[in-house]
Every structure is written in structure tokens, then in C-alpha cells.
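Novice: got a predicted structure here, sequence first:
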Amino acid sequence: MSARELIANDPTWLSLVKAVLIFALLLVITILLIWFERRVLGRMQHRPGPNRVGPFGLLQTVADALKLAFKEDIRPKLADNWVFFLAPAISAGAAFLAFAVIPLGGQVNLFGYQTSLQLADMPVSLLVVLACSSVGVYGIVLGGWSSGSPYPLLGALRSAAQVISYEIAMGLSFVAVILFAGTLSTGDIVDAQGQGGVWYAFLLPVSFVIYVISMVGETNRAPFDLAEAESELIGGYHTEYSSIKFAMFFLGEYVNMVTVSAVATTLFLGGWHAPFWLGGVGGGVLNTGWWPLLWFLLKVVFMLFVFVWLRGALPRLRYDQFMKLGWKVLVPVNLVWIVAVVAVRTMRNTGVGTAQLLTIIGIVVVVVLAIVLLLPNRPAASDVEEVPVTGGDHPLPPLDLEVPKVPKRKPVAAAPAAELSAEEEGVPDGRA
């Protein structure tokens, strides 16, 4: 029986138990992720990180959460109360919902029922993931708008622009995976990688790299954390938030990191299947039972380490550089890559051999390089003829940025004291 059929036959109480277990798992991973990030960044920056509350500082995140829960809940006077309250709930809820279609493992025996470690599976699971990520930005936008302050509003607008931009590149990176797997179901995509024996990260490296860049921009993480730029927008969209609502925004951010890492694992890293060198051990016993959950979590931890690594290694980009990367680099490269994948798949299906395929690819690469090299070079700045700028009937300020040189004033020599008149010496007229 397939995994989808097993999930469809689950009783209602078992589905509720799965939902509670996934919710608890995400909370535990979030607590450990915050500690993990602070410890790894401390190592990178030659400092200890949290090491006092609990063994190795493991309870520091719990202490911070309790502290936030008991802090005063402040609401600005100009805030829209209902929207101000619902925004963090939307942001956190959308991140949790996307995890419902992620397969955590294969078939297991749970409370006496044979089922699959997945809450729900459907023919369009990837569209559910994209829909949840799209809804999540509403929490950020509404939170910035309802605060009644300009800085949160500017941070919310930035976040909406970057999420929309990078969501396009992320969606396009799914296309090549769908073409290879022939389905939109996350469970079937994992099965296709298990049957083929090769992860799509190796078959589709361009899609994998673009997805990794897009998931960092999608989650507003460094070096793409422009919606929370402290040097420009104080704290971004959550500037006016405090107490538990402030914690919910951060909960949504970290759960979203886990979700996009799980999607990367599902689509490109073989999902819950064991690595190549372990897949055949004991006749594939490491791909049965509860072992797949371990491989899935290890791959997710690796992708989360990439988030932390990028934060500790790269500086924040300027906003124009960030948008240029999304619209002028990732989207065009992704479109060209999709065309190339479709062409290669079509030629393989029509019986074109490997040698002929490599020859065609080489010819295309040579033609593209020739076109790039033969394009006329842009004229240098010194060769461009300067056109005088006139304002017509309107006066124009000076257009040069050079400060005019002011001649130094010559010091005036003081007159000898003997030649000073009585009036210059301050003596009244007619008095000695």
C-alpha cells in the first residue's frame, strides 16, 4: 500500500496525534536552533556564546522565552488593535501549516496502526508549500501597517517586495524537479529520488543553488535581512511589538527556516532516504522503520547550518543589489536552465545518445560565448560626449560637485604702537 493510501486510511484521532507531534517537534527544533545559532556564531567570532543557563547553555532560549512572556505588552496609541494582534499569529501559523505536507519518514507502526510519517499528502503538495509561504508575508505586512509608525511600515514594504521577488525564483526552481519526478506530490518526489538512487541536488545543481539563495531571501535572513535593517529601520516591521507577540514573530521566522530546510531536503537531498553509502547496508534496513526520521533530521540540520554560516560569513547587501540579484540574475538564469532541462529531457526521450547530446550542448555553449564576446563593448566614460544640461526657463543650481577654491586672505600687518593716534589708543579727545 502506498504512503498516500496509508495516510488516507488514518483515523481522525491519529491525524490529530500526528499534528500535535509535528507541532511539538517544531517547537523543540526552534528552541535548539536558536541555541545552535548563538553557539556557532560564538565559535566563528571567537567568543563562548550562551553557556550558563542549563548544561552548555541549552536552557538559555527557554529562559528568554519566559522572560518575553512576562514582559509588559505595549500597544501604540495609533495601532489598529485587532490587526496588530492577528499579524504575529498569521506569521507563525503559516510557517507551521507548510510542514503538514512534508514527509518525515517512511512507513511505521504508530499506536498499532501502519501509517506514514506524514500528516497529509496530495497531488499538489508543492503548491501548498508555496501558498503557505505567500500567506506568511501577510503577517509581516499587516504587522508593519497596523503599528501606526513609519519605520515598521517601511520594513513591511521591504519585506513584501523581497518575498515576492524571491518567491518567483523559488517557484521556478521547483519546475525542474517537477519535470524529473513527473509529479507535484512531495511523497512521490522523495520516492522518485529513492528509486533513481541519485539526489536531485546532483542532477539539478543550478536549481538547488537558486533554491538555497531564494530560501535565505524568503526568510529575511542575513545577508538578506533588509526588512529588519537595524541601522536603517531600527527593527523593521516588529519595532512596536513587545512581550509574547514579539516572540511569535521570531517563532514564525525560525519555524519558517526549518520548513524551507525541510523542503530543500525533500526536493533535492533525497528526503528521508539514507545517504548513498548507507542505503544498501543490511539490504536497505536503514531505510525502514524509524531510521528515515534520523536521516531527515540530519539533512535539515545541515541546511540550518548553512543559514548560520551565511549569517556569520557575509555582510548585509544593499537593497538595490539584493533586488538586482533576484530579478536580473536568479530569474533569467532559472528560465534558461528550465529550457535546457526540457531540451535535454526531450532529446533523451527521442533516442539521442549521450555523445550526440554532449556535442549539442558544447555547440550551444560555444555559440553563447561567441555572442557574448562579439557584443560591442560599452564606451568608456571619457569617450562619452558631455551634453550640456539646461533647465530651459528655470534656473539650475551648480551641477559640478567640486568645491570652488577660495583664495587665502593675506594677514594684515599691525601698525607700530608709536604711530597710533590718541583716538586709536582709546584716549578721549583733549585729554592727555
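Specialist: It's in.
Novice: only C-alpha atoms for contact and neighbour calcs from this point on.
Specialist: Fine.
Novice: what sits up against the host helix or strand of T359?
Specialist: Using DSSP states H and E, the element containing T359 is helix 354-374. Residues external to helix 354-374 that are found in contact with it (Cα atoms under 8 Å, 6 or more residues apart in numbering): 344, 347.
Novice: for the helix or strand containing L68, which positions count as buried?
Specialist: Taking DSSP H and E as the criterion, L68 maps to helix 60-69. Neighbour-count burial for helix 60-69, counted by 16 or more other Cα atoms under 10 Å, picks out 60-61, 65, 68-69.
Novice: what about the residue nearest to A95 when sequence neighbours are not counted, how many residues close to it?
Specialist: Spatial nearest neighbour of A95, excluding adjacent residues (Cα to Cα, 6 or more residues apart in numbering): N256 at 5.0 Å. N256: 29 surrounding residues under other Cα atoms under 10 Å.
Novice: and if you look at the one 3 residues further on?
Specialist: Residue crowding around T259 was assessed by other Cα under 10 Å; the count is 24.
Novice: and the angle for the host helix or strand of it with helix 60-69?
Specialist: Assigned by DSSP H and E, T259 belongs to helix 243-268. Interaxial angle of helix 243-268 relative to helix 60-69 (axes from the mean of the first three to the mean of the last three Cα atoms, to 10 degrees): 140 degrees.
Novice: okay, one more to line up with it:
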Amino acid sequence: MNRRTTMYDHRIVAKAMDLFHFEEHSPGMVFWHPMGLRVFRGIEDVMRRVYQSHGFEEVRSPIALSRSLWEKSGHWGKFGNNMFVVDSLQQDNSLDGEAQSADSQAINLNYALKPMSCPAHIAIYKAHKRSYREIPMRLMEFGIVHRNEPSGTLSGCMRLRQFVQDDAHIFCREADLLDEISNFLNMVQELYAAFGYEKFIIRIALRPEQRMGSDELWDKAEAVLMNACQELGYAYELSPGEGSFYSPKIEVSLEDRLGRSWQCGTIQVDFNFPQIFELSFVNSEGKLEQPVMLHQAVLGSIERWIGILLENQGALPLWLAPVQVAVASISNKSADWAEAVFARLKRMGIRAELHADDATISKKIRELSERKVPLIAIVGEREAANNTVNLRRLGVSAQEDIAFSQLEEELSSLGNKVSVVR
């Protein structure tokens, strides 16, 4: 591993920023620290706004679902060995008195922690009869999922056993498919650019050897994805055999500063689950019609997205950083101005810290730089007299003496830089 790759290893950066850590007690699962959870919640807030602006409703579903549901969806047969199974003995009170035998008094129930949310969202769709007026129905969830990955494959945030997905599902007509795929790709462009990624590659993952459903449905689903990319003007590559066992999918891979490719966003066109689960809605003619189901995630795993972001930049962008500005006083003589600057930043909604203790300014700067704080506003007697700050930007050697009002203006326009996620 070269020095540049090591320097940007997300685990090393996260330790310096005090974001999270891992423990042997829960391998493949993240222990989030207060600063890290600020980042995590910040991404959730961004995603929530984007999904809502694109017509999605947020839902919440259980993390454990019965074996019978996973068998019906096909996940039990396909991924059963990679699912966390919970055995439960439940007392059977359906029989009276002597009719109960020792063998009939307890029923062995199998549950599995969900590796994805699609069966749960299907259950929400089926909770009552649906009308064409509700179609397309767009559901999304910050789904906590579990996958029992082999211990040798675990790699920080990049491969986990527990993580959170922006797990979304759309129930629509075939005539809606182009618009929904376009909607997804617009979300990808907006969000990836907001996080600093301008380049991405589209691959269409085609039918695997082991799959459910007829070749006719697979032909139709694959054609939908290819035709959509062509009509929307997106170049794509084909990945034979890489689709899910129930549907083909578009996979979106971004490129980081080191030239590495990371597959993140996906959208799948699924004709099989609507058949298996007998999904329907009442169309405008009063007849039952079967919807198509789309499975999508823009970021994929939020934990993995944070890891990729840390490795791409070696820090976090100003708008997402857990501490955006640290105010550091040189001496007690400038402490009042430091406190005033800090208070004004807090009133603006800026995530700020005040460092007005007796430590030397060089020590304060060193420790704050190691923590990857984007902006350090240094204040001394001269700055206090002139209503200015001496500004240090992370990764920039030159310092700036600027009026505090200028810094306020810069920070107040911060929202415009990420306007697509507000």
C-alpha cells in the first residue's frame, strides 16, 4: 500500500476525526462517536430532502421478518447462508388441556434479520387495495440491514455486516418506467456532484444463470433498461450474469481521486416480485392491473459512502464536516472577541467550536488540523481591534486576514453550494 493510499485510508482519517471505531465484539459493525453521528445524520437529512423532492414517502419496517416471507421472495434459498437467523420458541395456546402434547406446546419459529427491505415494502403496498391514483407509489427507508459476510471479507466501512441503505421501491405502470429511471439518474447526478463526484459510469447487469422468472420477462426488463439509457443519452456497458436473481439492474460506479471505481447507485426493473406476491391496483377502468416494481438506492450503504468520501478527499467537505469552524484565541486578551465570533457563528447555524483555553496557538492549530477541521479562525489582539479573523483553510498553507463580516457572508452562502440537496 503506497503512502498516498495509506494517508487517505478511511479508518485512519476517521480515527483522527474521532468519527467511529470497530470492535471485536461486533465484527463488521460500526460504533459511531458523536462527531461521526453528526456526519451520518447530515447525510440522512440530505437524502431525506432529495427523496421527498422527487416524490418519495419515507416509511419504517421491522428489521426481522419471518422465514416464510423470505422463502416466498426467494431470498432464503439464495442468501440463507448469509442471513442472520433468529430461532424463537413460541408457546402454542391454540389447543386446550389434554389435547396439548409435549411436542405441540411449543412452535419453532425462524426469523431473519433483513438483508434488504423489498419484502417489507411489498407488505406496506399490500396493506390495502391500491388505486391508479396512488400510482406511481414511491417508498423509501433508511433501512438497517444485516448480511453475514465471511470474516475474511470485512474491510472497515467498505464491507460490513450491519449497515444502513437508502432503500427505495417504486410501484408503477410499464408506461412510467422511463420517467422513473430518468428520475433516478437525475438524483444520481445531483447528489454525486454535491459530494464532489463529477464522473460516473453506468453498467447494465444482465440475467444470472440462477434466476427466477421466465426468459420473456427477463428480455422485457433488460430491454427497458437499455432503451432508457439510450433515450436519456447515457452511455453504458453490459455486465452479463451480474444481475440479481429476480431482475436486471443499472449499476452506477463513481471514480475517486485515486482513479478507483466504486459501485454505489442501483436501480432494478422487476417483473417477477409483482407476480409472486400478486400485487395489483385498480386502474381507471375499474379493473385490476399488475404494477412493475423498481428497486433503487442512490448511495447504497451510507457507511460505505462515508468511507469512500473520506478516502477520496482525506477529510469532509465544509458543508458536511462535524465541526465546520473552530475559533481559536491567541491569548486571554482576545478571548472576548473569540467568544463573540463563536456566538455569532452559532446563531448562523454553523457547527462551531471555541478554543479559548491557555494552550499555545500553535498547539491549538496543530490539534485542529489533525482533526481535519475545515476552517480555523484565529483571533488575537489585532483581530479583536479590527473585527477581523486570521483564517486557515484545511490543506492551504497561506493564511487570510479577513473581516469577520466577510467570513459570515461566505458561510451564509454555503447553502448555495449544495442547493441541490436543500
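Specialist: Nice, I can see it. If you're wondering where the values come from, they're calculated on a predicted model, not measured in any experiment.
Novice: need the TM-score from the superposition.
Specialist: Scored against TM-score structural alignment, normalised by the length of structure 2, the superposed chains reach a TM-score of 0.19; 142 aligned residues with a Cα RMSD of 7.6 Å.
Novice: helix, strand or coil: sort out Q268 of structure 2 for me.
Specialist: At Q268 of structure 2, secondary structure determined by DSSP: H, G, I helix; E, B strand; the rest coil is strand.
Novice: find the nearest non-adjacent residue to it, please.
Specialist: Q268 of structure 2 sits nearest to K249 (Cα to Cα, 6+ apart), 4.1 Å away.
Novice: pretty sure that neighbour is touching G265, no?
Specialist: No: when contacts are counted by Cα atoms under 8 Å, K249 of structure 2 is not listed as touching G265 (10.1 Å).
Novice: so which of these two has more stuff around it?
Specialist: Counted by other Cα under 10 Å, K249 of structure 2 and G265 do not tie: K249 has more neighbours, with 27 against 23.
Novice: how about that one, what does it touch?
Specialist: Counting by Cα under 8 Å, 6+ apart, K249 of structure 2 touches 204-206, 222, 225, 243, 266-269.
Novice: do the same with F96 of structure 1
Specialist: By Cα under 8 Å, 6+ apart, the contact set of F96 of structure 1 is 23, 26, 252, 255-256, 259.
Novice: report the secondary structure state of V108 of structure 1.
Specialist: State at V108 of structure 1, reduced to three classes by three-state DSSP: strand.
Novice: that one reaches Q114, doesn't it?
Specialist: Yes: the pair V108 of structure 1 / Q114 is scored as a contact, 5.8 Å apart, by Cα under 8 Å.
Novice: where along the stretch 301-422 of structure 2 do the helices fall?
Specialist: Here the stretch 301-422 of structure 2 has its helices, by DSSP state H, counting those that start in this stretch, at 302-313, 335-347, 361-370, 381-386, 404-412, 414-417.
Novice: cool, and the stretch 251-400 of structure 1?
Specialist: 276-279, 291-313, 319-324, 331-349, 354-374.
Novice: again with the stretch 151-300 of structure 2
Specialist: Using DSSP H, counting those that start in this stretch, helices in the stretch 151-300 of structure 2 cover 177-194, 215-232, 272-276.
Novice: so what does the last one touch, helix or strand wise?
Specialist: In other words, helix 272-276 of structure 2. If contacts are counted by 3 or more Cα pairs under 8 Å, 6 or more residues apart in numbering; DSSP states H and E, helix 272-276 of structure 2 sits against helix 67-73, strand 292-297.
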